[in-house]
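A.B. asks: Sequence isn't available, so here's the structure alone:
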């Protein structure tokens, strides 16, 4: 009976001592023709080294040695080699295990595919949650690049067409920390230099998706920093997916793949679904921006320029937040007290929407009327405003600071209802935060609460600065850190004309896309003798 397993016995010189019929068929020679030949001569090229090594290991250890090796011929089959110590030398068998090997490989592929499908589903769920659930749509889009790397790409740049129709790269991320700064620098310059035929330009213009080699993209680019940076980044290819809303491009998702990485059909399908979600998020940001413009227009119409005040220089600034949901409640004002002293006001209505802007206009007018009719000091005005709000605006809360420049501008008298403290800057660079915490209770909570007044001397030419919390608060730092930055910048800007001081201060304190709206008021009262001169 023919054995299904090829069996070969060797002598001590590693020559064939005997072989069965299965071995003869496998090796393509009669069994008698194998005897006496060196094992290397009877085995296909490349197989002899593995067989001899296994036989020597079996002789050395006295145990069985097992390995899988490619079978001779075409077809990509596999043989299982088993070697052990025989009667004289070593013996070995060869069994065809191709079916078993392919079944194992198929099971492993299925497991990997299932794992990959699970990973893609989890990624899609995370991106969908981030982009569809976030009120702050632009911030969510800035996080998108980090979400898709490394799951779908080695690097990513997210491009958004802003409210003015201009494309902006809003975020980038690379799986390699050493190349993140390089990618960020590329994102800063690429849109200004990409030719019209490039995949990104076509996606922005026509909404066309593309998969292109980095070599082809470099061939389209003119010599310069952008081309040098992309070459240094070293991707092998890029997948460009348009972000669309109502069948028009509103941005682009660019996925970069390093050498050796490719996208499967499932990867591309997931990337397209993410692009769809991102397009909806961009559209939502655009709609929020339209609301922001309306709210900002309303707020600016209520924030009139301060009146001319003898011997006083008053400068005001208002910076809207990047997101519509953050605009609405900040205000400032300046007017003369009935006794002739300049009065300046800063305030912030709780809430960020058109309703907050409308309430702000109502409170601003109420405060002016109370100040003119009552003629009292800052604390009296806050008490009157709190009482009026309890009856006329019972659901409104606000913070406010009122300051009055008395005795020819040599004394500042102020009261604070839950607002960031005033700051005084002298010409020599001394900066004083008139800190009493956040002052008394904010307006609209308890009209019977005590309202206190404070005074501070004002050196000649000193500037009083009032501001809303958006100037000193950020998501990544608290008010204390913000006040430290404010003092440092004001010390450096001391002595500057008020317009320049305010503009430079805002440029230094605020990020490129402000997280909250900001109102700022600076007043400087010159002494009478200096004014006359």
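C.D. replies: Good, I have the coordinates. What you are looking at is a predicted structure, and each value in this text was computed from that prediction instead of being measured.
A.B. asks: Please make it C-alpha for all contacts and neighbour counts, starting now.
C.D. replies: Will do.
A.B. asks: Please report how far residue 469 lies from residue 127.
C.D. replies: Using CA to CA, to the nearest Å, residue 469 is found at 32 Å from residue 127.
A.B. asks: do residue 173 as well
C.D. replies: 15 Å.
A.B. asks: more neighbours, the two?
C.D. replies: Remark: of residue 173 and residue 127, residue 173 carries more neighbours, 26 against 23, as counted by other CA atoms under 10 Å.
A.B. asks: quick one: which helix or strand includes that one?
C.D. replies: Element membership for residue 173, per DSSP states H and E: strand 167-174.
A.B. asks: Which parts of the stretch 101-250 of the chain are strands?
C.D. replies: 155-161, 167-174, 210-213, 237-245, 248-257 (DSSP state E, counting those that start in this stretch).
A.B. asks: Now do residue 460 against residue 505, distance only.
C.D. replies: Distance, residue 460 to residue 505, using CA to CA: 22 Å.
A.B. asks: List the buried residues for the helix ranked longest in the chain?
C.D. replies: When the chain is parsed with DSSP state H, its longest helix is helix 265-302. Neighbour-count burial for helix 265-302, counted by 16 or more other CA atoms under 10 Å, picks out 267, 270-272, 274-286, 288-289, 291-293, 295-296, 298-300, 302.
A.B. asks: Mind putting the strands of the stretch 101-250 of the chain into CSV with distance to residue 115?
C.D. replies: CSV is the format used below for these (distance: least, CA to CA, whole Å):
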stretch, distance to residue 115
strand 155-161, 22
strand 167-174, 23
strand 210-213, 25
strand 237-245, 23
strand 248-257, 21
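A.B. asks: now for those strands, which one comes closest to residue 407?
C.D. replies: Judged by CA to CA, the one of the strands of the stretch 101-250 of the chain that comes nearest to residue 407 is strand 167-174, at 51.6 Å.
A.B. asks: tilt between the closest one and strand 155-161?
C.D. replies: In terms of direction (axes from the mean of the first three to the mean of the last three CA atoms, to 10 degrees), strand 167-174 departs from strand 155-161 by 160 degrees.
A.B. asks: next one: strand 167-174 to chain centre, how far?
C.D. replies: 9 Å (CA atoms, centre = their mean, to the nearest Å).
A.B. asks: got the angle between that strand and strand 248-257?
C.D. replies: 20 degrees.
A.B. asks: What lies in contact with strand 167-174?
C.D. replies: For strand 167-174, the external contacting residues (CA atoms under 8 Å, 6 or more residues apart in numbering) are 141-146, 149-150, 154-162, 180, 183-184, 187-188, 191, 204, 251.
A.B. asks: this is the other structure I want to compare:
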């Protein structure tokens, strides 16, 4: 039999079911609402479900088992939600929400400071605005519970509770001021750490290695109560179990975040750090790298006779190998452009031969243009690449280019070049297929969407290639899809003629 739910402790969230532990009978002056811990023992002869009704020992055991099942079910549901997160930001938010439900709080924050010093160091809040987090950061670190944890203060399995901040005489004045401003009166903090094993060396003549358990700090989480309160023993136990499970998952998401950042940095370093300044044209570029790193690139290279070499391209695949291949092809194309850039077909023919000899299992698309700003003319050669888009005051149209196969697909690549002539003030937009693929629609709809976005560039913005590129990118990929993780890279290169 189940007794009524125990009284709410520290404002426990009703979304987390409380175990229906049987309540032991107490003296008339005792509190009738104190919940019995799952680990407590009681004299079953004196236990009742209701006054005057004896409770058999088997019923008490059944009731405790029901409470344990309830707790396990709650933990299972919360951890299932956690493992479905695939980004560090989402994982931190789920940790804060689940922890707040388990300990009965409404707000909280988590700070990551990996012990290896490789970062990223970050802070995320629940129910706290960015300004609120800024206020908390003004408090001396050693005055904050999570700050003391990050500084290495030993914390037991029960966490670090401050049940009444304003009754604490040793509370730092700055902490008191910030707590009053933000409206919290108590806190509860837990460490986030991962555990592993390490070899400590040979032991004895047998050559066996001793393995020791080591703990690596990941960060700390703290939850705030609006009124003086603290979690009870059951809440602490559940929160401790949850954070011990969450920490390894957050550590994996952290490694993914580091890998993404490294790949993005590597890809950016292989691309031009700045665009050249050539009389007669203005240049602007946009580049978005996928989470695993992709092989899309762009280039703008000053050439003899006041000419300019323009290129966009994409290497098949993703990850470090695709990024490395992209860097090799881009560097090779620059060399060929310097030697014979006035003949774009020869440049791509040389590039195709190099790709076929050095990386026979890989293909690539490319578009190379020999730009003569004084004549407002671009001589183009393309290998399986999408046509450029001309954007002017009186026209928005795709340039007609010859149909050709990607590099590395045929025994010998060959395609005629075409000329694109622009009017004063017009912009030629070069792009990679990733821009079209990220729309998620068929190719014809993606091309139509790109055309509509270019045609919709405000007249005032057409004087600035930066504004043109930004407008096209945000219009073709609305709702944050330009910044969201995607398997596809995106490259835009806008060339405006004076």
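C.D. replies: All right, it came through fine. Keep in mind that what you see is a predicted model, and the values were worked out from it rather than measured.
A.B. asks: of all the strands of the stretch 101-250 of the first structure, which lies closest to residue 480 of the first structure?
C.D. replies: Among those, strand 167-174 comes nearest to residue 480 of the first structure, with 28.8 Å by CA to CA.
A.B. asks: Would you indicate which residues of the closest one are buried?
C.D. replies: 167, 168, 169, 170, 171, 172, 173, 174.
A.B. asks: go on, stretch 248-263 of the first structure?
C.D. replies: For stretch 248-263 of the first structure, by 16+ other CA under 10 Å, it's 249, 250, 251, 252, 253, 254, 255, 256, 257, 258.
A.B. asks: Dump those residues to CSV, plus distance to residue 133 of the first structure.
C.D. replies: Shown next, in CSV, are those (distance: CA to CA, whole Å):
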residue, distance to residue 133 of the first structure
249, 22
250, 19
251, 19
252, 21
253, 20
254, 23
255, 24
256, 27
257, 29
258, 32
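A.B. asks: Could you pull out the helices in the stretch 251-400 of the second structure for me?
C.D. replies: Counting by DSSP state H, counting those that start in this stretch, one finds helices in the stretch 251-400 of the second structure at the ranges 320-340, 344-358.
A.B. asks: Give the aligned equivalent of residue 222 of the second structure in the first structure.
C.D. replies: Aligning on TM-score structural alignment places residue 222 of the second structure opposite residue 254 in the first structure.
A.B. asks: ok, that match - contacts?
C.D. replies: 156, 157, 158, 200, 238, 239, 240, 241.
A.B. asks: That one and residue 434 of the first structure: what is the separation?
C.D. replies: For residue 254 of the first structure, the distance to residue 434 of the first structure (CA to CA) stands at 50 Å.
A.B. asks: ditto for residue 202 of the first structure
C.D. replies: Going from residue 202 of the first structure to residue 434 of the first structure by CA to CA gives 56 Å.
A.B. asks: Compare those two and say which is more crowded by neighbours.
C.D. replies: The residue with more neighbours, out of residue 202 of the first structure and residue 434, is residue 202; 18 against 15, by other CA under 10 Å.
A.B. asks: Could you report the distance from the equivalent of that one over in the second structure to residue 202 of the second structure?
C.D. replies: Under the alignment (TM-score structural alignment), residue 202 of the first structure pairs with residue 148 of the second structure. Here the criterion is CA to CA. By it, residue 148 of the second structure lies 36 Å from residue 202 of the second structure.
A.B. asks: Show the secondary-structure elements that the longest helix of the first structure is packed against.
C.D. replies: With contacts defined as 3 or more CA pairs under 8 Å, 6 or more residues apart in numbering; DSSP states H and E, helix 265-302 of the first structure has these neighbours: helix 98-133, helix 137-148, strand 237-245, strand 248-257, helix 354-374.
A.B. asks: okay if I get these as CSV plus distance to residue 208 of the first structure?
C.D. replies: Below are these laid out as CSV (distance: least, CA to CA, whole Å):
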stretch, distance to residue 208 of the first structure
helix 98-133, 22
helix 137-148, 20
strand 237-245, 6
strand 248-257, 9
helix 354-374, 38
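A.B. asks: closest one to residue 513 of the first structure among these?
C.D. replies: Closest among these, once you apply CA to CA, is helix 137-148, at 9.6 Å.
A.B. asks: With the second structure overlaid, how far apart is the closest one on average?
C.D. replies: Here helix 137-148 of the first structure, set against the second structure after superposition, deviates by a mean of 5.2 Å using mean CA distance after the TM-score superposition for the first structure.
A.B. asks: Dead centre of the second structure: give me the residue that sits there.
C.D. replies: Note on the second structure: the residue nearest the mean C-alpha position is residue 87, at 4.3 Å, using CA atoms, centre = their mean.
A.B. asks: Mark which of the contacts of strand 167-174 of the first structure are buried, thanks.
C.D. replies: Applying 16+ other CA under 10 Å to the contacts of strand 167-174 of the first structure, the neighbour count classes 141-146, 149-150, 154-162, 180, 183-184, 187, 191, 204, 251 as buried.
A.B. asks: who are the neighbours in contact with residue 373 of the second structure?
C.D. replies: Applying CA under 8 Å, 6+ apart, one finds that residue 373 of the second structure lies in contact with 279, 280, 281, 306, 307, 308, 497.
A.B. asks: no, scratch that, I was asking about residue 427 of the second structure
C.D. replies: If a contact means CA under 8 Å, 6+ apart, then residue 427 of the second structure has 390, 391, 392, 462, 465, 494, 495, 496, 497 as its contacts.
A.B. asks: If we use 7 Å, what do you get?
C.D. replies: 390, 391, 392, 494, 495, 496, 497 (CA atoms under 7 Å, 6 or more residues apart in numbering).
A.B. asks: Which of these remain contacts when I look at the first structure?
C.D. replies: Among those, the ones still in contact in the first structure (both residues aligned by TM-score structural alignment, their matches' CA atoms under 7 Å) are 390, 391, 392, 494, 495, 496.
A.B. asks: Residue 300 of the first structure matches what in the second structure?
C.D. replies: Using TM-score structural alignment, the partner of residue 300 of the first structure in the second structure is residue 269.
A.B. asks: I'd like the distance from its match to residue 321 of the second structure, if you could.
C.D. replies: From residue 269 of the second structure to residue 321 of the second structure the distance is 15 Å (CA to CA).
A.B. asks: next one: residue 256 of the second structure
C.D. replies: 17 Å.
A.B. asks: What of residue 354 of the second structure?
C.D. replies: Taken as CA to CA, the span from residue 354 of the second structure to residue 321 of the second structure is 17 Å.
A.B. asks: Right, I'll call it a day here.
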